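**Q** next input, structure requested:
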Amino acid sequence: MGLVHEFIISNDVRSDYDYDKLSKSKLKVEFSDDIFLALFDYFEWIKVKKTENQSDYGLNYYGISEIKGSELHKLENLLNELFRLYSLAPDDFYIKTGLDLEKNDFIETHFL
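**A** Modelled structure (predicted):
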């Protein structure tokens, strides 16, 4: 199994957070790196706090992204619309998720 990204909804995110406790949350979503990369550009529309002193756009690939207020509402709307979009796809489809520079061709990821 490849890399899996976890998204946990919590109102208790601090620099000394307890990952083991948070990871057992019922408000957790996991999805593959392929899906994360396919949606990565959309996540760049969301303003997040990545560290105590750094705000930026886009989800943190390797760490915590704190999303608050209207940005959380925007993320919810974005995910709902993406769900609606992907619900139109056939049961078996491909998405271009990268570029193979050696082959000078797109990398296509298969989704079932």
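**Q** make it CA atoms for all contacts and neighbour counts henceforth
**A** OK.
**Q** which residues outside the host helix or strand of residue 71 are in contact with it?
**A** Taking DSSP states H and E as the criterion, the element that holds residue 71 is helix 69-86. Here helix 69-86 makes contact (C-alpha atoms under 8 Å, 6 or more residues apart in numbering) with 42, 43, 46, 47, 48.
**Q** after it comes which helix or strand?
**A** strand 93-100.
**Q** which neighbouring elements make contact with that next one?
**A** helix 33-43, strand 105-111 (3 or more C-alpha pairs under 8 Å, 6 or more residues apart in numbering; DSSP states H and E).
**Q** most tightly packed of the ones you listed?
**A** helix 33-43 (a mean of 16; mean count of other C-alpha atoms under 10 Å).
**Q** I have a second one here; can you model it like the first so I can compare?
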Amino acid sequence: MPSNTTNFLQMVNFLKQRPNTAYYFNTSLHAKFIVVDDTIIISTGNLTETQFIYRHVASMNLVNMPDTTYEGTHSEMNAYYLSRNNPKLADELVTYFEVLTQCPLTHRAF
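**A** Have a look, this model is predicted:
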């Protein structure tokens, strides 16, 4: 379970209500992409609502360094690739996804 359990559970509940939607996870993999028809989004960042945060942080406690705090700009901006009307790439990513779902460390959550 991710550290931000509230947002994660909201995302899971949202996805469960959508037809033709499945959620898989693999703790050894860090791939992030979405394919809808012939539109593709590939991301370096987590696909969450906090992804576009850019703000001043007065005192941020670091989980792995409890005696350390941070003050400054907090940003979760990452790179995104968007391609529309690209059936070839969409098909390749669907095939890649299907291969990933068969990996021994991949689990289907729903």
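**Q** give me the TM-score for this pair.
**A** After superposition, the two chains reach a TM-score (TM-score structural alignment, normalised by the length of the second structure) of 0.33; 63 aligned residues with a C-alpha RMSD of 4.6 Å.
**Q** could I get the helices and strands packed on strand 93-100 of the first structure in JSON lines, plus columns for distance to residue 84 of the first structure?
**A** Listed next are these as JSON lines, based on distance: least, C-alpha to C-alpha, whole Å:
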{"stretch": "helix 33-43", "distance to residue 84 of the first structure": "14"}
{"stretch": "strand 105-111", "distance to residue 84 of the first structure": "16"}
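**Q** to residue 4 of the first structure, which of the ones you listed lies closest?
**A** helix 33-43 (5.6 Å; C-alpha to C-alpha).
**Q** elements contacting the next helix or strand after the closest one?
**A** Downstream of helix 33-43 of the first structure, the next assigned helix or strand under DSSP H and E is strand 47-51. Here strand 47-51 of the first structure touches strand 54-57, going by 3+ C-alpha pairs under 8 Å, 6+ apart.
**Q** give me the buried positions along the strand it packs on.
**A** When burial is assessed from 16 or more other C-alpha atoms under 10 Å, strand 54-57 of the first structure yields no buried residues.
**Q** for that strand, packing partners?
**A** Using 3+ C-alpha pairs under 8 Å, 6+ apart, strand 54-57 of the first structure sits against strand 47-51.
**Q** any idea of the angle the strand it packs on forms with helix 69-86?
**A** Here strand 47-51 of the first structure runs at an angle of 110 degrees relative to helix 69-86 (axes from the mean of the first three to the mean of the last three C-alpha atoms, to 10 degrees).
**Q** now strand 47-51 of the first structure: buried residues?
**A** For strand 47-51 of the first structure, by 16+ other C-alpha under 10 Å, it's 47, 48, 49, 50.
**Q** now stretch 70-89 of the first structure
**A** Buried residues in stretch 70-89 of the first structure (16+ other C-alpha under 10 Å): 74, 75, 78.
**Q** residue ranges for the helices of the second structure, please.
**A** 5-16, 87-101 (DSSP state H).
**Q** let me have those helices in CSV, extended by mean neighbour count and distance to residue 73 of the second structure.
**A** What follows is the helices of the second structure, written out as CSV (neighbours: other C-alpha atoms under 10 Å; distance: least, C-alpha to C-alpha, whole Å):
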stretch, mean neighbour count, distance to residue 73 of the second structure
helix 5-16, 12, 22
helix 87-101, 14, 35
